[in-house]
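**Student:** pasting a predicted model and its sequence here:
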Amino acid sequence: MAKRNQKFGMGWFGWAVIGVIVLTVAASSLFFFNLFGFSNALFDGQASGSDEPISEETRQKVKKINETVGKSHQEIGTFVSKTHDFYNDTTGYGDIASLDWDQQQKRAEQILASLKNLLPEVNQKALKSDLKHIRGLANEIKSHEDTEKVRYLHRMFHDLDIALNNYKAYDKIWNVTETLETSN
């Protein structure tokens, strides 16, 4: 019998195993990066949660808004703070990817009920406009499951919490409110 000259080859089984391993690593990486919010850091060139610090000029503007608008609308400041805490708890640290829609829609209804009582008392034009915008978003969330609307609503409450309550737990300003119109 003649000896066959056999070269080392992986064959279809070897390539299949390597393919499964590569796909598993890629899928796990995507899941991990999305879960912990690192995808923005990879694709936008920014580190998650660590943007440029707020300028001194912006800090002074926030202080002025807090001392004027914030002091004259303390009841709204309390509403904003509590609602911002809700969104931090339910959408922060990757939770936006797995929202409890019943919970989000109940909160939207609560926001609408609160605004019904609070809006008539607001005399500051920019704040009134922001609260009307929030009312529109809450109405949309109440009837449609739209993650981007929830994200935007969270950002509005974040910026208003900075403006009205001098919220300091996070230095990012999203620039989505008229009340805190600023350029970092």
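**Tutor:** Arrived safely, thanks for sending.

**Student:** when you work out contacts or count neighbours from here on, use the C-alpha atoms and nothing else.
**Tutor:** Fine.

**Student:** center of this structure, which residue is that?
**Tutor:** residue 151 (4.4 Å; Cα atoms, centre = their mean).

**Student:** could you report the separation of that residue from residue 104?
**Tutor:** In this structure, residue 151 and residue 104 are separated by 11 Å, where distance is defined by Cα to Cα, to the nearest Å.

**Student:** can you map out the helices along the protein?
**Tutor:** In the chain, helices defined by DSSP state H lie at 11-35, 39-44, 56-65, 71-72, 74-91, 101-118, 125-143, 147-165, listed in chain order.

**Student:** any idea how far the first one is from the chain center?
**Tutor:** Yep, that's helix 11-35 we're talking about. If you compare the mean C-alpha spot of helix 11-35 with that of the full chain, they lie 30 Å apart, counting by Cα atoms, centre = their mean, to the nearest Å.

**Student:** any idea how far the residue lying closest to residue 35 once chain neighbours are set aside lies from residue 163?
**Tutor:** Counting by Cα to Cα, 6 or more residues apart in numbering, residue 35 lies nearest to residue 94, which is 5.1 Å off, once chain neighbours are set aside. Residue 94 sits 25 Å away from residue 163, going by Cα to Cα.

**Student:** more crowded one of these two?
**Tutor:** Taking neighbours as other Cα atoms under 10 Å, residue 94 and residue 163 compare with residue 163 leading, 27 against 15.

**Student:** how about the contacts made by the more buried one?
**Tutor:** Residues near residue 163 by Cα atoms under 8 Å, 6 or more residues apart in numbering: 62, 63, 65, 66, 70, 179, 180.

**Student:** rerun at 10 Å
**Tutor:** Listed by Cα atoms under 10 Å, 6 or more residues apart in numbering, the contact partners of residue 163 are 61-70, 77, 127, 157, 173, 177, 179-181.

**Student:** list only buried entries from those residues.
**Tutor:** Among those, those classed as buried by neighbour count (16 or more other Cα atoms under 10 Å) are 61-63, 65-66, 69-70, 77, 127, 157, 173, 177, 179-181.

**Student:** one more structure, for comparison:
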Amino acid sequence: MSRKWLVLSIMTAVIASCGVSYFYMFHQPNIETTAHAEARMIPSDHPDPEMMQEEADFLVTLQYGEYEEEIAYQDGQEKKVKAIISAQHSYLNTLAGWGRAEDLNVAATMYTKEWKKLRADIKWLHDEGLADSRIKNDMKNARAFMYVAETGDSMSLRYLHRIFHDLDATLNGAEVEKVWEVTHAFGTSSKQRTLHKYLQGN
């Protein structure tokens, strides 16, 4: 599926109240638009439809802040921020490391307490753990890729993993075989553009 159609299909699913009726899923294939056909591939049983709407809105309006510092912490939160990044890197390793992303059962994973904790941690890092700095843009990307990954997109899961992988390597000195350079805080502009274009559907 092209990236443009994936983003379009997400919005179609939201407008349709996060679901497509049985009739349109299994009948009238000749009168559906391509976008509606793509929307059938998105799970209609999202655990929180209101959150799905919120995340879809966030995805299509995603913008990055302009900051001078690579990373800054809220008062007294540096230790907790680094611990969360380390823990979530380890968790994402179990999901996407070493080629596992393609085999992940996303429909089951998104209901787990670990996945919900990841979502909460990304929000906490952006809102409460980090002060204004470029790493906040990495948390925006993490949130966006997490949402798209819930549609079954394995590449988004890999990008989500790479964000935490690179941050853990830089901030905590985690031993890694490769740094992907995808973060706004410490990566390269070309890799940052690659991630942004992917989220745009290009």
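**Tutor:** Now that the structure is in, tell me what you want to look at. Quantities reported herein were computed from a predicted structural model and do not represent experimental measurements.

**Student:** can you pull the contacts of the residue nearest to the centre of structure 1?
**Tutor:** Shown in contact with residue 151 of structure 1 (Cα under 10 Å, 6+ apart): 87, 91, 92, 96.

**Student:** for residue 144 of structure 1, state which of those is nearest.
**Tutor:** Residue 144 of structure 1 has its nearest neighbour among these in residue 96, at 15.2 Å by Cα to Cα.

**Student:** and residue 34 of structure 1, how close does it get to residue 107 of structure 1?
**Tutor:** Counting by Cα to Cα, the gap between residue 34 of structure 1 and residue 107 of structure 1 amounts to 25 Å.

**Student:** show me which of these two is the more surrounded one.
**Tutor:** Taking other Cα under 10 Å, residue 34 of structure 1 and residue 107 do not tie; residue 107 has more neighbours (18 against 15).

**Student:** let me see the contact set for the more buried one.
**Tutor:** When contacts are counted by Cα under 10 Å, 6+ apart, residue 107 of structure 1 is found next to 83, 86, 87, 101, 113, 138, 141, 142.

**Student:** could you work out the most separated pair of those residues?
**Tutor:** Those two in those that are separated most widely, counting by Cα to Cα, are 101 and 113, at 18.3 Å.

**Student:** between the two, which one's more packed in?
**Tutor:** The residue with more neighbours, out of residue 101 of structure 1 and residue 113 and counting by other Cα under 10 Å, is residue 101; that gives 15 against 12.

**Student:** please list all residues in contact with the more buried one.
**Tutor:** For residue 101 of structure 1, the contact set (Cα under 10 Å, 6+ apart) comprises 107, 141, 142, 144, 145, 146, 147.

**Student:** neighbour-wise, which one of these leads?
**Tutor:** residue 141 leads those on contacts (other Cα under 10 Å) with 23 neighbours.

**Student:** stretch 171-185 of structure 2: end-to-end distance?
**Tutor:** 11 Å.

**Student:** for it, buried residues please.
**Tutor:** Of the residues in stretch 171-185 of structure 2, those buried by neighbour count under the rule 16+ other Cα under 10 Å are 179, 181, 182, 183, 184, 185.

**Student:** so residue 173 of structure 2 sits against residue 167, correct?
**Tutor:** Yes - the criterion here is Cα atoms under 10 Å, and residue 173 of structure 2 meets it with residue 167 at 9.0 Å.

**Student:** what touches both of the two?
**Tutor:** Counting by Cα under 10 Å, 6+ apart, the shared contacts of residue 173 of structure 2 and residue 167 are residue 86.

**Student:** tell me the contacts of the aligned residue in structure 2 for the residue nearest to residue 35 of structure 1?
**Tutor:** Residue correspondence, TM-score structural alignment: residue 94 of structure 1 in this structure matches residue 99 in structure 2. Contacts for residue 99 of structure 2 (Cα under 10 Å, 6+ apart) come out as 93, 154, 158.

**Student:** which among those gets closest to residue 50 of structure 2?
**Tutor:** Taking Cα to Cα as the measure, residue 50 of structure 2 lies nearest residue 154 of the contacts of residue 99 of structure 2, at 23.4 Å.

**Student:** contacting residues around the closest one?
**Tutor:** Applying Cα under 10 Å, 6+ apart, we find residue 154 of structure 2 in contact with 96, 99, 100, 101, 102, 103, 104, 106, 145, 148, 160.

**Student:** repeat that with 8 Å
**Tutor:** Listed by Cα under 8 Å, 6+ apart, the contact partners of residue 154 of structure 2 are 101, 102.

**Student:** cool, residue 63 of structure 1 as well?
**Tutor:** Taking Cα under 8 Å, 6+ apart as the test, what residue 63 of structure 1 contacts is 163, 166.

**Student:** residue 152 of structure 1 corresponds to which position in structure 2?
**Tutor:** Under the alignment by TM-score structural alignment, residue 152 of structure 1 pairs with residue 159 in structure 2.
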